[in-house]
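K.L.:
Pasting the sequence and the predicted coordinates here, then a few questions.
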Amino acid sequence: MTSRGATLARLGSETFDLLVIGGGINGAGIARDAAMRSIRTALVEHADFASGTSSRSSKLIHGGFRYLEQGNVRMVLEGCRERGRLRRLAPHLVQPQEFVFPVYDGGPIGRLKLAAGLWAYDLLAGLWNVGHHRMLSARATREAEPALRTEGLRGAGRYWDCRTDDARLVLETILAAVQEGAVAVSYGRVTALLKEAGRIVGARLVDRLGGGELTVRARVVVNATGPWVDTVANLDAPTAPRLRPTKGVHVLVPRARVGNRAAVVLHAVQDGRVMFVIPWGGQALVGTTDTDHEGGPDVPPVVEAADVQYLLETVNHYFPAARLGSADVTSAFAGLRPLIAPAPGEAMAPSSVSREEEIFASPSGLVSIAGGKLTTYRLVAAAVVERVIDALRRGGEARRFGRCRTGRVPLPGGAAPPDAVAALALSRDGHGLAPATIGHLADRYGSRLDEVLHLVAADRELATPIVPTLPDPRAEVLEAVEHEGALTIEDVLRRRTQIALRDDTEGVAVAEQVAALMAGPLGWTPEETRAAAETYAATVEEGRRRWR
């Protein structure tokens, strides 16, 4: 990516067709789509890219099987098609995942209903299907998932969806937007919207790292800030809240303790809500909760002891040998779902609130997008960009803009399947990296793998793992800083890599080492380097104290 200084200079000196506020999946998708249509585009994010909702999901790209029960066939059809497209656009980031949905006596779903649902799911997926479902007997289920509770087990349904690295899906979408000419900057908070003759013509931006302030001028401004949609909309004019944010918590626990082979669909012991136990390397990703969040988006969602207990209670019930306690949790994270609020006076449980999106425009021209899902972000982006083009034309723009092309052009690492990328690297020696490490890097960077290998070739010390028990080489720290816009230790350990999720200390044990690697390209002094490591460690420890 272009240097931060140069990016800020462009933001302050050029007039853009479009300013996107928000660097999550919706904002990234909008910026990429617009830039590919030759719309002069800028994107600003108040923290790191994907640092909000977009990196705190269940990390699935799915057709939405549970939406069938609600009768939302359109949503499932869209989800299945987009799942297929994303597998082609980013085969390294979107990979098949087997699911097992066990059926128990007295459970909310019986075998016949589950079988009918899975047949419908396959039918709607059509040519975009990942794999056909199969109904399993109780015996076959025990063979497939021997650690599952056997008491009352009637059988299961086996089906397929996909898993993803949600933060890197956002990142690659932003990298793709920049390749198409967009300007993108993180850690820049919008503090005001600029108006002339009653129309929004830009925004005032504060650099949260450097402390400066600048004005960004744009003919159209889009508010794609997720949980902050109401906050940004109120910079335009006071309005009634559009969102009902709910909190979702996930925990990662040692997979060997759980014993699941596939992703397993469960119903929570306390309230029957659907949750997942998903293989995630040596960990099992367990989630999620769904509770109302009080205090607004600037009150960060936190993991509480009750959230961890809710999740572990269900895992221990269905996997009796696990016997997990809070001390066994490797890491945990909480995020906010920016859901559209129900109509006033309409009582609705958090899990029943619609997951669909809404696009709306203010009288002064601010276009806002609220709600939506990770899987269908590309469709949402295309719809928003059409609104942007309409606004540009109403403002006198005579240029012709093409149609959406994001469904045909791969993301930067998606030029080849990761297995093929890894095989090619190994055939050329792989600069001495072990085959497992090459495979790990190919799954993360795809056809961009050579960027990391070149760093290793220049300095073999960068082949050393950051954490001895994990495959991430030190070269990934430099790649994150030099090519992927990482500016803090958390950016590297939580969103460019997954060390903060997979390591027992959430990366605290290696924070000083990572800070030292970042110091050179970021120009940190020894004092700034030490402070960065200390700040990261303190933030992690504060969060862990709440649920440990």
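P.N.:
The structure has been received and is ready for your questions.

K.L.:
Only C-alpha atoms from now on, for both contacts and neighbour counts.
P.N.:
Will do.

K.L.:
Make sure G131 is indeed in a helix.
P.N.:
No. Using DSSP: H, G, I helix; E, B strand; the rest coil, the secondary structure at G131 is coil, not a helix.

K.L.:
can you count the residues close to it?
P.N.:
Other residues near G131 come to 15 when the count uses other C-alpha atoms under 10 Å.

K.L.:
quick one: contacts for it?
P.N.:
Shown in contact with G131 (C-alpha atoms under 8 Å, 6 or more residues apart in numbering): 159-160.

K.L.:
Quickly note the distance from it to L171.
P.N.:
28 Å (C-alpha to C-alpha, to the nearest Å).

K.L.:
in what helix or strand does H440 lie?
P.N.:
In the assignment (DSSP states H and E), H440 maps to helix 435-445.

K.L.:
Show me what the very next helix or strand once past that helix is packed up against.
P.N.:
Next along the chain after helix 435-445, taking DSSP H and E as the criterion, comes helix 449-458. If contacts are counted by 3 or more C-alpha pairs under 8 Å, 6 or more residues apart in numbering; DSSP states H and E, helix 449-458 sits against helix 475-483.

K.L.:
The helix it packs on: which residues count as buried?
P.N.:
475-482 (16 or more other C-alpha atoms under 10 Å).

K.L.:
Can you tell me which of these lies closest to I39?
P.N.:
In terms of C-alpha to C-alpha, no member of those lies closer to I39 than E482, at 26.5 Å.

K.L.:
shouldn't the closest one be in contact with T2?
P.N.:
No. E482 is beyond contact range of T2, at 9.1 Å (criterion: C-alpha atoms under 8 Å).

K.L.:
now the strands for the stretch 1-150 of the chain?
P.N.:
In the stretch 1-150 of the chain, the strands defined using DSSP state E, counting those that start in this stretch lie at 15-21, 41-44, 60-61, 94-104, 134-136.

K.L.:
check contacts around L205.
P.N.:
If you count contacts by C-alpha under 8 Å, 6+ apart, then L205 has 188-192, 213-216 around it.

K.L.:
before we move on, what about H133?
P.N.:
118-119, 122, 157-160.

K.L.:
now do C404
P.N.:
Residues in contact with C404 (C-alpha under 8 Å, 6+ apart) are 33, 36-37, 382.

K.L.:
out of all of them, which helix in this structure is the longest?
P.N.:
helix 526-547 (DSSP state H).

K.L.:
by contact count, what packs against that one?
P.N.:
Where contact means 3+ C-alpha pairs under 8 Å, 6+ apart, helix 526-547 is packed against helix 305-318, helix 489-490, helix 511-522.

K.L.:
and R244, which of the ones you listed is closest to it?
P.N.:
Nearest to R244 among the helices and strands packed on helix 526-547 is helix 305-318; the distance by C-alpha to C-alpha comes to 19.3 Å.

K.L.:
Taking strand 94-104 as reference, get the angle to the closest one.
P.N.:
Orientation of helix 305-318 against strand 94-104 (axes from the mean of the first three to the mean of the last three C-alpha atoms, to 10 degrees) gives an angle of 70 degrees.

K.L.:
Let me know the distance separating W524 from R494.
P.N.:
For W524, the distance to R494 - C-alpha to C-alpha - is 20 Å.

K.L.:
The structure to be compared is supplied as follows:
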Amino acid sequence: MATPPRMDPSYRAKAWTRLGQREFDVLVIGGGVTGSGAALDAATRGLSVALVEQRDFASGTSSRSSKLMHGGVRYLEQMDFQLVREALKERELALTRLAPHLVKPVPILYPLSHRGWERPYVTAGLTLYDTMGGARSVPGHKQLSRNGALRLVPALRKDALTGALLYYDGQMDDARHTLTVARTAAAYGATVLNSAQVVELTRAGERITGAVVEDIETGARTTVKASVVVNCTGVWTDAIQTLAGGRGRFNVRASKGVHIVIARDRINSEVGLILRTETSVLFVLPWGTHWIIGTTDTDWTFDLAHPAASQADIDYLLEQVNSVLTHPVTHADIQGVYAGLRPLLSGEDEQTSQLSREHAVARPQPGLISIAGGKYTTYRVMAADAIDAAREDIGPGVADSVTEHIPLLGADGYPALMNQIDRLSRKVDLPVWRLTHLLGRYGSLVDEVFELAEGDPTLYEAVPGAEEYLKVEILYGVTHEGALHLDDLLARRTRASIETLSRGVDSAQAVAELVAPVLGWDEARTAMEVQLYAQRVMAELESQQMSDDREANAERTSARDARLNITAMVPDPDPELSD
């Protein structure tokens, strides 16, 4: 089993030095799940790897998904059987071998609203889903009468369904999963760095030979030499291709997906829901003590780093979910809102809901590989395809991908620890529900968390304003997981920003004071981090009162980014939307 490095400020300083001192086989740009997966894939093939991310790991699309590791039931209707089969294989690997501590089965009810034709139609689809791999480590689908469905979901209106089917998919904390992939890559030797932005691609003639990287925290720059650069930047794909001097082989369109988060007691249900809408589907998914409701699917042509949810987006979600509930969800029930951008491969005129979720790999010029499209669940396949394509630049002798057999950090020993949870509870004097929470976030790495709290029992206290988390988890975020800013801790190392009424503001001061000694913050810097976080939350809340995307974007981008030196990569506005 690989030994995970402590990704603390000391690790970061050494990683920055390594970037400029050695030549790498592979330089990966982008610390989302695809980039992190590519770094892991390359490192486990025995290649030397550097991964740079301009903001934080999973700070873009990979922390703002529907939190599903799933085959994609709706793609069956689009006859995309290959994608569903591939995704179901990946879901199975995640549930059993690669990340059983992070990915869990989730039951989902599919209500039927038409008599006669609909039940056999949906049954055929879910039977195919089960046959293609959906019923290996989870139960197969189950037929339910209307009364049977209402016993599971009393919140549904009786006239909203004629019956239902129940099936299973996988669910995870996407930000934590992505971070774990990145840390696993580091454990196998990859040099992994956040707050590191590529500002230039270097070349010898037409060949890309590396990149100039800027440390966002200090403004320092260094040149990274690599046999091949792999562009895994999602909705920023075109921006990196522009740095290379051209548009590349494909275009990527950003589709905005908005989710809302409400308290669990607002919907009386034991299982999740999938509801058909006019354009796509809507999920209502259990999320700890909350429900996640989403998503939307609309074009986004504004700031890529901070997509904003408008009032129209939120109203749409409320309208859709309330169409089937006995007790409507209101704006006052919303505890969190988040918006993410899907990187979809595009033609010229398609609606985003019809664009492909397949991925594509291109080698637009020697020394540069670009990968785009795809879906979260198939990140490992995408990563392997990208490194396969890089063989032409690395040279002969590159081994085949082995990530199908590489458990993520924390997976080894996890089942045994779950069986010993009562003993662990007594050992650290924490209730079983706390231990279940910790094991579901760290797996067997929980021992590192315990070690951090040795001699300081106050670290087992709850985080003020975000009581589902412990102070030691916050500290662990900066001593082991590379967090550099308050936003990293409250939005991604924990999910306080979408799970608390204050959106994490009530926790900001205590969290900042806890990590200040490790990150070297003085009182002024600590105060600035708290202020910037509060401004970010206020800007998001204001944007959610705006009627359209243009106004929402203006409100959201009024707040300064804590990573102050970042040069924003913003697409040109759509001329039809210009004043």
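P.N.:
On my side now, so go ahead. None of the values given here were measured: they were computed from a predicted structure.

K.L.:
sorry, back to before: out of the strands of the stretch 1-150 of the first structure, which one sits most buried?
P.N.:
Of all these, strand 41-44 has the most neighbours on average by mean count of other C-alpha atoms under 10 Å, namely a mean of 28.

K.L.:
neighbours around the aligned partner of V183 of the first structure in the second structure, how many?
P.N.:
Aligning on TM-score structural alignment places V183 of the first structure opposite T191 in the second structure. Residues within reach of T191 of the second structure, counting by other C-alpha under 10 Å, total 26.

K.L.:
Kindly report the same for E196 of the first structure.
P.N.:
9.

K.L.:
residue closest to the middle of the first structure?
P.N.:
Central residue of the first structure (C-alpha atoms, centre = their mean): D166, 2.9 Å from the mean position.

K.L.:
That residue against S57, yeah?
P.N.:
Yes. Assessed by C-alpha under 8 Å, D166 of the first structure is found in contact with S57 at 7.2 Å.

K.L.:
do you know how far the aligned residue in the second structure for L424 of the first structure is from G410 of the second structure?
P.N.:
Superposed on the second structure with TM-score structural alignment, L424 of the first structure falls opposite Q420. Q420 of the second structure is 15 Å from G410 of the second structure, where distance means C-alpha to C-alpha.

K.L.:
out of those two, which sits in the busier spot?
P.N.:
G410 (24 against 11).

K.L.:
Find the nearest non-adjacent residue to the aligned residue in the second structure for R494 of the first structure, please.
P.N.:
Using TM-score structural alignment as the criterion, R494 of the first structure maps onto A491 of the second structure. Leaving aside its sequence neighbours, A491 of the second structure sits nearest to S497 (C-alpha to C-alpha, 6 or more residues apart in numbering; 5.1 Å).

K.L.:
same thing with D504 of the first structure?
P.N.:
Nearest to D504 of the first structure is T330, by C-alpha to C-alpha, 6+ apart, at 4.9 Å.

K.L.:
Number of residues surrounding the alignment partner in the second structure of the one you found?
P.N.:
Residue pairing (TM-score structural alignment): T330 of the first structure is matched to Q335 of the second structure. A total of 19 residues lie near Q335 of the second structure under the criterion other C-alpha under 10 Å.

K.L.:
With the first structure overlaid, report how far the helix or strand harbouring Q335 of the second structure is off on average.
P.N.:
Using DSSP H and E, Q335 of the second structure falls within strand 334-346. On superposition with the first structure, the mean distance recorded for strand 334-346 of the second structure (mean C-alpha distance after the TM-score superposition for the first structure) is 0.5 Å.

K.L.:
Give the other helices and strands that whichever strand or helix holds S368 of the first structure contacts.
P.N.:
Per DSSP H and E, S368 of the first structure falls inside strand 367-370. Packing contacts for strand 367-370 of the first structure, counted by 3+ C-alpha pairs under 8 Å, 6+ apart, involve strand 213-223, helix 229-236, strand 331-340, strand 358-361, helix 377-394.

K.L.:
Can you check which part of the second structure that strand sits on?
P.N.:
Aligned using TM-score structural alignment, strand 367-370 of the first structure spans residues 369-372 in the second structure.

K.L.:
ditto for stretch 509-522 of the first structure
P.N.:
Under TM-score structural alignment, the alignment places stretch 509-522 of the first structure onto residues 506-519 of the second structure.

K.L.:
what comes up buried for the matching stretch?
P.N.:
For stretch 506-519 of the second structure, by 16+ other C-alpha under 10 Å, it's 506-509, 511-516, 519.

K.L.:
Mind listing residues that contact it?
P.N.:
Residues from elsewhere that reach stretch 506-519 of the second structure (C-alpha under 8 Å, 6+ apart): 9, 463-466, 471, 474-475, 478-479, 484, 486, 490, 522, 526-527, 529-530, 533.

K.L.:
now stretch 35-51 of the second structure
P.N.:
The list of residues contacting stretch 35-51 of the second structure from outside it, by C-alpha under 8 Å, 6+ apart, reads 19, 24-31, 178-179, 181-182, 184-186, 188-193, 231-233, 379-380, 382-384, 386-387, 398-403.

K.L.:
buried set for it?
P.N.:
Judged by neighbour count (16+ other C-alpha under 10 Å), stretch 35-51 of the second structure contains these buried residues: 35-45, 47-51.

K.L.:
on that earlier part again, out of the contacts of stretch 506-519 of the second structure, which end up buried?
P.N.:
For the contacts of stretch 506-519 of the second structure, a burial check counting by 16+ other C-alpha under 10 Å picks out 9, 463-466, 471, 474-475, 478-479, 484, 486, 490, 526-527, 529-530, 533.

K.L.:
Pull up the distance across stretch 88-102 of the second structure, start to finish.
P.N.:
End-to-end distance for stretch 88-102 of the second structure, by C-alpha to C-alpha: 17 Å.

K.L.:
circling back to that earlier point, quick one: the match of stretch 509-522 of the first structure to the first structure mean distance?
P.N.:
Mean for stretch 506-519 of the second structure is 0.6 Å (mean C-alpha distance after the TM-score superposition for the first structure).

K.L.:
quick one on the thing from earlier: so between W524 and R494 of the first structure, which is more surrounded?
P.N.:
Each of W524 of the first structure and R494 has its neighbours counted (other C-alpha under 10 Å); R494 has more, 18 against 15.

K.L.:
so who does the alignment partner in the second structure of A197 of the first structure touch?
P.N.:
Using TM-score structural alignment as the criterion, A197 of the first structure maps onto G205 of the second structure. G205 of the second structure makes no contacts at all, as judged by C-alpha under 8 Å, 6+ apart.
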